[in-house]
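Asker: A structural model of the following input is requested.
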Amino acid sequence: MLTGDLVRLRPLEPSDAELMWRWNNDPEVGRWMFGSYPESLAQIARRFEELPRNSYAIAFFGIEPLHEQRLIGSVRLRDAEPETGAAELDLRIGDKEYWGRGYATDTVRVICRYGFAEMRLHRIRLSVVAENVAAHRVYEKAGFVVEGREREAFRRDGTWHDMVLMGLLEGELR
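Answerer: Down below sits the predicted model:
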C-alpha cells in the first residue's frame, strides 16, 4: 500500500465498480471530468473484472482515508513511456464528503512520489479545465506549474472551455 498523511492508495477491486458507477452518474462529481458515453453498471463491472495489472504503462489506484476502509476516489498515472520518462496524472475524489479537506493534495503527493521513485519518471503532466479552481489549487500546492493552454478543448453543457496544461518535474514535488 502507498500511504501519505491522510490517504492510502490501493489497487482497485471488482467490488469498487458500483461506487465508480455512482460517481460517474453524479453531475457534481463529473462536472469537470473527461467522460465517454454513459455506461451501465454491468459495463463498468465487466471492465473492473478485467482491469489490467498495474504496470509501468498504467498505475491505477483507489483512494482511501488512512484510517478507514472506504473508497473515496481514484488516481492513476497513465501513458507512461520509458523513452520520455513521462506519464499523465488523472485524479478524482468521488466522495463529496472528502472535498476540500486535503485528501486530493495528499493523493497527488503520494502518487507523484510513487511515479518518481518507483516508476523512475522524470515528469508528470496533466490537463485541467481552466474553471476548475479547486483542482488548480491542489496541483499548485504539490508543485505543478502551468506549461500551456489548449483553447476551447473541452465541452460541457454546450460551452467550450480552455484546458490548462500543467507539469511537475522530478525534484519539484512539494
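Asker: for the rest of this, base every contact and every neighbour count on C-alpha atoms.
Answerer: Will do.
Asker: once you drop chain neighbours, what's closest to residue 64?
Answerer: residue 71 (4.8 Å; C-alpha to C-alpha, 6 or more residues apart in numbering).
Asker: check which helix or strand covers the residue nearest in space to the middle of the chain.
Answerer: With distances taken as C-alpha atoms, centre = their mean, the residue of the chain nearest its centroid is residue 91 (1.5 Å). Assigned by DSSP states H and E, residue 91 belongs to strand 86-93.
Asker: I'd like the structure of this one too, to check against the first:
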Amino acid sequence: MLTGKLVRLRAVEPTDFESIWRWSHDPEVMRWMSSGYPESFVQAQERLAAAPRNSYENCRFIIESLHDQRAVGFVRLRDAKPEVGNAELDIQLGEKDVWGRGYATEAMRLMCRYGFNEMRLHRITLDFAAENTAAHRVYEKVGFVEEGRVRECFHRDGKWHDMILMGLLEGELRD
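Answerer: I've put the predicted structure just below:
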C-alpha cells in the first residue's frame, strides 16, 4: 500500500464494486469522464471481476480516505511500456464530499512517485477536458506541464470540447 497523510492507495477489492458502480452512474462525478456505453450492474460486475490483475501495463488502485477508511476514488497508470518508460494516468474522485480537500493531489503524487520509483518510468502523461479547471489546478500543483491541445475531440452536453495534454517527467514531481 502507498500511504500519505490523507489517503492510502490499495489494490481494488471485490467489495469496492458497489462504490465504483455508484460513481460511474453519478452525472456530476462523470461530468468530464469518458463513460462508454451503458452496462447493467451484473455486466459491469463481471467486467470488473474479469479485469486482469495489476501489472506493469495496467496498475490500478483504490484511493482510500485515512480519516474513515472508505473508498473515495480510483487511480491508475495504464498503457505503460517498459521499452520507452511511459504511462498514462487516470484519476477519479467519486465521493463528492472529499472534492477540494487535497485527496486528488495527494493520490496523484503517490501514484506518480510509485510510477517513477517502482516502475522506473521516465514520463507520465494525462489528458482532460479543457473546461475541467479543478483538474487542471491539481495537475499543475503536482508538476504536470501542458504539452498540447486536441481540438473538439470530446462531446458533452451537446457541444464539442478541447482536450488538454499534459506530461510529467521523472524529477519534475512537486511535493
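Asker: TM-score for this pair?
Answerer: After superposition, the two chains reach a TM-score (TM-score structural alignment, normalised by the length of the first structure) of 0.97; 174 aligned residues with a C-alpha RMSD of 0.8 Å.
Asker: follow-up on the earlier one: which SS class is the residue nearest to residue 64 of the first structure?
Answerer: What DSSP: H, G, I helix; E, B strand; the rest coil gives for residue 71 of the first structure is coil.
Asker: which ones are touching it?
Answerer: Residue 71 of the first structure makes contacts with 16, 62-65, as judged by C-alpha atoms under 8 Å, 6 or more residues apart in numbering.
Asker: I'd like the distance between it and residue 18 of the first structure.
Answerer: Distance of residue 71 of the first structure to residue 18 of the first structure, given as C-alpha to C-alpha, to the nearest Å: 11 Å.
Asker: follow-up on the earlier one: now do the same contact list for the residue nearest to the centre of the first structure.
Answerer: So residue 91 of the first structure contacts 73-76, 104, 108 (C-alpha under 8 Å, 6+ apart).
Asker: what of residue 170 of the first structure?
Answerer: Neighbouring residues of residue 170 of the first structure by C-alpha under 8 Å, 6+ apart: 116, 121-123.
Asker: just residue 156 of the first structure next, same as before
Answerer: Contacts of residue 156 of the first structure (C-alpha under 8 Å, 6+ apart): 31-32.
Asker: map it across to the second structure for me.
Answerer: For residue 156 of the first structure, the aligned position in the second structure is occupied by residue 156, per TM-score structural alignment.
Asker: gap between that match and residue 25 of the second structure?
Answerer: Using C-alpha to C-alpha, residue 156 of the second structure is found at 15 Å from residue 25 of the second structure.
Asker: residue 152 of the second structure now?
Answerer: From residue 152 of the second structure to residue 25 of the second structure the distance is 24 Å (C-alpha to C-alpha).
Asker: also residue 79 of the second structure?
Answerer: If you go by C-alpha to C-alpha, the gap between residue 79 of the second structure and residue 25 of the second structure works out to 25 Å.
Asker: and residue 166 of the first structure, that's in a helix?
Answerer: No. Residue 166 of the first structure is assigned strand when assessed by three-state DSSP, not a helix.
Asker: quick one, helices of the second structure?
Answerer: With DSSP state H applied, the second structure shows helices at 17-24, 41-50, 103-117, 133-142, listed in chain order.
Asker: got the angle for the shortest one vs helix 41-50?
Answerer: I take that to be helix 17-24 of the second structure. 120 degrees (axes from the mean of the first three to the mean of the last three C-alpha atoms, to 10 degrees).
Asker: so what touches helix 17-24 of the second structure?
Answerer: Defining contact as C-alpha under 8 Å, 6+ apart, one finds that helix 17-24 of the second structure is touched by 29-30, 35, 41, 44-45, 48, 71, 73, 94-95.
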